[in-house]
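Q: Sharing a model that was predicted from the sequence below.
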Amino acid sequence: MSVSESTTPERGKPSVNYARIFERYALLLVWLLLIIGFSVAMPDSFMRWGNFSILFASYAPAALLALAIIIPLTSGDYDLAVGATMTLSSCLIAVLNAWQGVPIELCIALALLTGVAVGLFHALFIVYFRIPSLVVTLGSTSLMSGLVQWFTNSSTIGGIDNALIMAVVGGRLLGVPYAFYYALAAAVVMWYVFDFTPLGRRLLFVGRGREVARLNGIAVERVRVGSLVMSSVVASAAGALYAGVLGSADPYSGLNYLLPAFAAAFLGSTTIMPGRFNPWGTIVAVYFLGTGITGLTMFGIPLWVTNVFNGGALILAVTISQLTRGREAPDIG
């Protein structure tokens, strides 16, 4: 029986739970109302396909970063280092390609391998030394930020191979740059893994209760290691996407994505599949927040309002997520 249906004992027929359906799609409705509101306020500038095309492409790295965050969150760990990992990846690609002349394909492969190394580094301290994930990933954020500033000389690096730029934003489908579709493809893969594979069930099982999962024969440590590694690899892929969108690498700007990505991860757990971190809810949340920031920017709102918007969204999202998750029955069967 679907979560949106209940059975009436008198007739044994399913009845639709409209409150549940509304909860699932409330954020989509609010997103639509936000678009309508900005369109009415700025009829000559906001409601243009070119505006949305830029929005979809520019927030694709943030979408990948938010997807990276929900992998360890599902298994009960936090990865605060995804922003630094993304920055490390984009700057590594830029330094190797623009300064050292390494082919762009090899640069991307090395960046992804660096993501594997970062994930294993986190897993060593979090899983085997049992240090809280918040502490480890916060420390590694500072560590990676220092390394990036060192090997980039704290400077923005241009001159990245045009092949990467063309592959990310040069081509378009339905008027939208390919960057958006890469994030969408990652969401499809993650949705399939989370909902239709034993691995996805194990992740959820571990996140809901590690001791219970261990008693049921699940290799909890292995699942946690895998989730931390995959989080870093996806964050590294976001770095490659980010380098392609910008056409350059900045040793500082990537960290600005961390707060909105976390806000999107928690806000996404209140929609589509309330009570669970899920990729579709995360994608919707990223572009909901992106629409709000874009609209406010077009209004000419000062820059500090963006920080207030992101911070308020994170607090509200975590609060709603905790309330939703607290009343959800474990969905692991």
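A: Sure thing, it's come through.

Q: CA only for contacts and neighbour counts going forward, please
A: Noted.

Q: Residues touching stretch 215-231, excluding its own?
A: With contact meaning Cα atoms under 8 Å, 6 or more residues apart in numbering, stretch 215-231 is reached by 68-69, 71-72, 75, 77, 79, 82, 115-120, 122-123, 127, 202-203, 206, 210, 213-214.

Q: So which bits of it are buried?
A: Across stretch 215-231, burial judged by 16 or more other Cα atoms under 10 Å covers 218, 220, 221, 223, 224, 225, 226, 227, 228, 229, 230, 231.

Q: What's the PyMOL syntax to select whichever of the contacts of stretch 215-231 are buried?
A: In PyMOL, this line selects whichever of those come out buried by 16+ other Cα under 10 Å:
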select buried, resi 68+69+71+72+75+77+79+82+115+116+118+119+120+122+123+127+202+203+206+210+213
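
Q: rewinding a little: reformat the buried residues of stretch 215-231 as TSV; add secondary structure and distance to residue 52.
A: Below are the buried residues of stretch 215-231 laid out as TSV (DSSP: H, G, I helix; E, B strand; the rest coil; distance: Cα to Cα, whole Å):
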residue	secondary structure	distance to residue 52
218	coil	44
220	helix	42
221	helix	42
223	helix	38
224	helix	37
225	helix	37
226	helix	35
227	helix	32
228	helix	33
229	helix	33
230	helix	30
231	helix	28
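
Q: between those residues, which is closest to residue 94?
A: Using Cα to Cα, residue 231 comes nearest to residue 94 of the buried residues of stretch 215-231, at 21.6 Å.

Q: how close does the closest one sit to residue 135?
A: For residue 231, the distance to residue 135 equals 17 Å [Cα to Cα, to the nearest Å].

Q: the strands in the chain, which residues?
A: Remark: strands assigned in the chain by DSSP state E are 5-7, 14-16, 172-173, 176-177.

Q: Kindly compare burial across those and name the winner.
A: Ranked by mean neighbour count, those are led by strand 176-177 with a mean of 22 (mean count of other Cα atoms under 10 Å).

Q: and here's the other structure:
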Amino acid sequence: MNGPPLSDLSDRAREIFRLVVEGYLDTGTPVGSKALAGEGGVGLSPASIRSVLAELEQRGLLAAPHTSAGRMPTESGLRLFVDAMMQVAEPTAQERAAIEKRLAEPGPIERALEETSALLSDLSGAAGMVMVPRREPRLSQVSLTALDANRVLAVLVGEDGHVENRILSVPTAVLGVSLEQASNYLTARSSGRTLAEAAAVVEQEISGGRSALDEASRDLVSRGIATWTTDTAERPVLIVRGQANLLDESALSDIERVRSLLDDLENKQSVATLLENARDADAMRIFIGSENRLFSLSGSSVIASPYRDREGKVVGVLGVIGPTRLNYARVVPMVDFTARSLGKRLG
């Protein structure tokens, strides 16, 4: 979907193209020749402007959605603008201070991630997304409690104080064993280890007949380890906030596109896979419309940036998603600054 290089356009064509794109991103509506010829325009007659607009349309950079209507950028036009013409507007000192203050508030890291997603939504007027860091905390304790005849609640406590609750389905006969014995066994094998490391130790002991557990307890422990490790690998890792921002007045005329986008966002695993593509990037990734297959039907744009811990290691990805008429010049540096601020919060 690559359009012509910027050097192929005359100065006059570049200026008109820039005004059309900026006008469209500002208002969400096509820009006509009369508006371009008015005060603050390019100083050409409407006829001359229409000639340049026709040339830009022929080059695939602009499109006219309706007869006699103004022009709007195509996805190729937006890509050319973002890559070669956009002048970013860095966050103001007040905005930077507000972002840093909000992310510096005390509390668990999960709250900071929630705050980041909501913050990105507020700043961009679109939906904010944060992919949770892949982390395997070292455990300090595991406790098992019967909920009913077929369910056990497992509480996994990390050395950092992080607590996760998991529910395990078991046969009724298993609940006749001592949950305390199984809890003590799991705590002893998992203390100071990640769940994956503990699973390897438990599996080795049980398969080697060295577990000192009766058959029912071994079954309970094996079921728990198998379920928890699978759950960790497959659970959604994406926080999305601000979907309501996508339902603004301009969306009412294109409700099918917005419905398609909201459906895409419901499939968090697919969106997380998209953001995974930005993990290995050295800087910002911008996906415009059909450049990404996931959002090709909704015609949406994604601005994503990896965020790093203080050691410089990429631990996750954050960004925004919205219509292709996002204010890229403002949102791109805002996402970048938020990523750096979150990295400082992670320590």
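A: Done, it's in. In this text, all values refer to a predicted model and were calculated from it rather than measured experimentally.

Q: Report the TM-score for the pair.
A: Once superposed, the chains reach a TM-score of 0.23 (TM-score structural alignment, normalised by the length of the first structure), with 120 aligned residues with a Cα RMSD of 6.3 Å.

Q: just to revisit the earlier point, got CSV for the strands of the first structure, with distance to residue 327 of the first structure too?
A: Shown next, in CSV, are these (distance: least, Cα to Cα, whole Å):
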stretch, distance to residue 327 of the first structure
strand 5-7, 17
strand 14-16, 20
strand 172-173, 41
strand 176-177, 39
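
Q: can you tell which of the ones you listed is closest to residue 86 of the first structure?
A: Nearest of the strands of the first structure to residue 86 of the first structure, taken as Cα to Cα: strand 176-177 at 20.2 Å.

Q: Check which helices and strands the closest one sits against.
A: helix 49-58 (3 or more Cα pairs under 8 Å, 6 or more residues apart in numbering; DSSP states H and E).

Q: which secondary structure elements does the helix it packs on contact?
A: When contacts are defined as 3+ Cα pairs under 8 Å, 6+ apart, helix 49-58 of the first structure packs onto strand 176-177, helix 178-196, helix 279-298.

Q: distance between the shortest one and the chain's centre?
A: Chain-centre distance of strand 176-177 of the first structure: 19 Å, with Cα atoms, centre = their mean, to the nearest Å.

Q: For residue 316 of the second structure, which three-state class applies?
A: Using DSSP: H, G, I helix; E, B strand; the rest coil, the three-state assignment for residue 316 of the second structure comes out as strand.

Q: from what I can see it touches residue 113, true?
A: No. Counting by Cα atoms under 8 Å, residue 316 of the second structure does not reach residue 113; the two are 10.4 Å apart.

Q: any idea how far the most centrally placed residue in the first structure lies from residue 93 of the first structure?
A: Residue closest to the mean C-alpha point of the first structure, counted by Cα atoms, centre = their mean, is residue 66 at 1.0 Å. Between residue 66 of the first structure and residue 93 of the first structure the computed distance is 21 Å (Cα to Cα).

Q: Residue 24 of the first structure too?
A: Residue 24 of the first structure is 39 Å from residue 93 of the first structure, where distance means Cα to Cα.

Q: Those two: which is more packed in?
A: residue 93 (31 against 19; other Cα atoms under 10 Å).

Q: and the closest residue to that one other than its chain neighbours, how many neighbours?
A: Among residues not flanking residue 93 of the first structure along the chain, residue 107 sits closest, at 5.1 Å (Cα to Cα, 6 or more residues apart in numbering). Residue 107 of the first structure has 21 neighbours, counted by other Cα under 10 Å.

Q: Over to residue 232 of the first structure?
A: Neighbours of residue 232 of the first structure under the rule other Cα under 10 Å: 34.

Q: can you give me the strands in the second structure?
A: Using DSSP E, strands in the second structure cover 62-63, 72-73, 127-131, 139-148, 151-158, 163-169, 238-241, 285-288, 300-308, 314-323.

Q: Which one, of the ones you listed, ends up nearest to residue 340 of the second structure?
A: Nearest to residue 340 of the second structure, of all the strands of the second structure, is strand 300-308, at 6.3 Å by Cα to Cα.

Q: could you say what helices and strands that closest one packs with?
A: Packing contacts for strand 300-308 of the second structure, counted by 3+ Cα pairs under 8 Å, 6+ apart, involve strand 285-288, strand 314-323, helix 328-346.

Q: For residue 144 of the first structure, list the residues it contacts.
A: Contacts of residue 144 of the first structure (Cα under 8 Å, 6+ apart): 84, 85, 88.

Q: rerun at 7 Å
A: By Cα atoms under 7 Å, 6 or more residues apart in numbering, residue 144 of the first structure lies in contact with 84, 88.

Q: how far away is it from residue 327 of the first structure?
A: Counting by Cα to Cα - residue 144 of the first structure and residue 327 of the first structure are separated by 38 Å.

Q: Next: residue 86 of the first structure.
A: Remark: distance between residue 86 of the first structure and residue 327 of the first structure (Cα to Cα) = 34 Å.

Q: And for residue 298 of the first structure?
A: Residue 298 of the first structure is 39 Å from residue 327 of the first structure, where distance means Cα to Cα.

Q: higher neighbour count, the two?
A: Neighbours per residue (other Cα under 10 Å) separate residue 298 of the first structure from residue 327, with residue 298 holding more: 13 against 9.

Q: Run a quick neighbour tally on residue 120 of the second structure.
A: 27.

Q: again with the one 3 residues further on
A: Burial of residue 123 of the second structure is recorded as 17 neighbouring residues (other Cα under 10 Å).

Q: Just put the helices and strands packed on helix 49-58 of the first structure in a markdown table and tack on distance to residue 262 of the first structure.
A: A markdown table is the format used below for those (distance: least, Cα to Cα, whole Å):
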| stretch | distance to residue 262 of the first structure |
| --- | --- |
| strand 176-177 | 24 |
| helix 178-196 | 16 |
| helix 279-298 | 10 |
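
Q: Which one, of those, ends up nearest to residue 319 of the first structure?
A: Nearest to residue 319 of the first structure, of all these, is helix 279-298, at 15.0 Å by Cα to Cα.

Q: Work out the gap between the closest one and the centre of the chain.
A: The chain centre lies 12 Å from the centre of helix 279-298 of the first structure; the measure is Cα atoms, centre = their mean.

Q: how about the helices in the stretch 151-300 of the second structure?
A: In the stretch 151-300 of the second structure, the helices defined using DSSP state H, counting those that start in this stretch lie at 179-190, 195-207, 215-234, 255-266, 268-276.

Q: can you list those in TSV and add distance to residue 287 of the second structure and mean neighbour count?
A: TSV is the format used below for the helices of the stretch 151-300 of the second structure (distance: least, Cα to Cα, whole Å; neighbours: other Cα atoms under 10 Å):
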stretch	distance to residue 287 of the second structure	mean neighbour count
helix 179-190	42	19
helix 195-207	35	16
helix 215-234	25	16
helix 255-266	14	17
helix 268-276	10	18
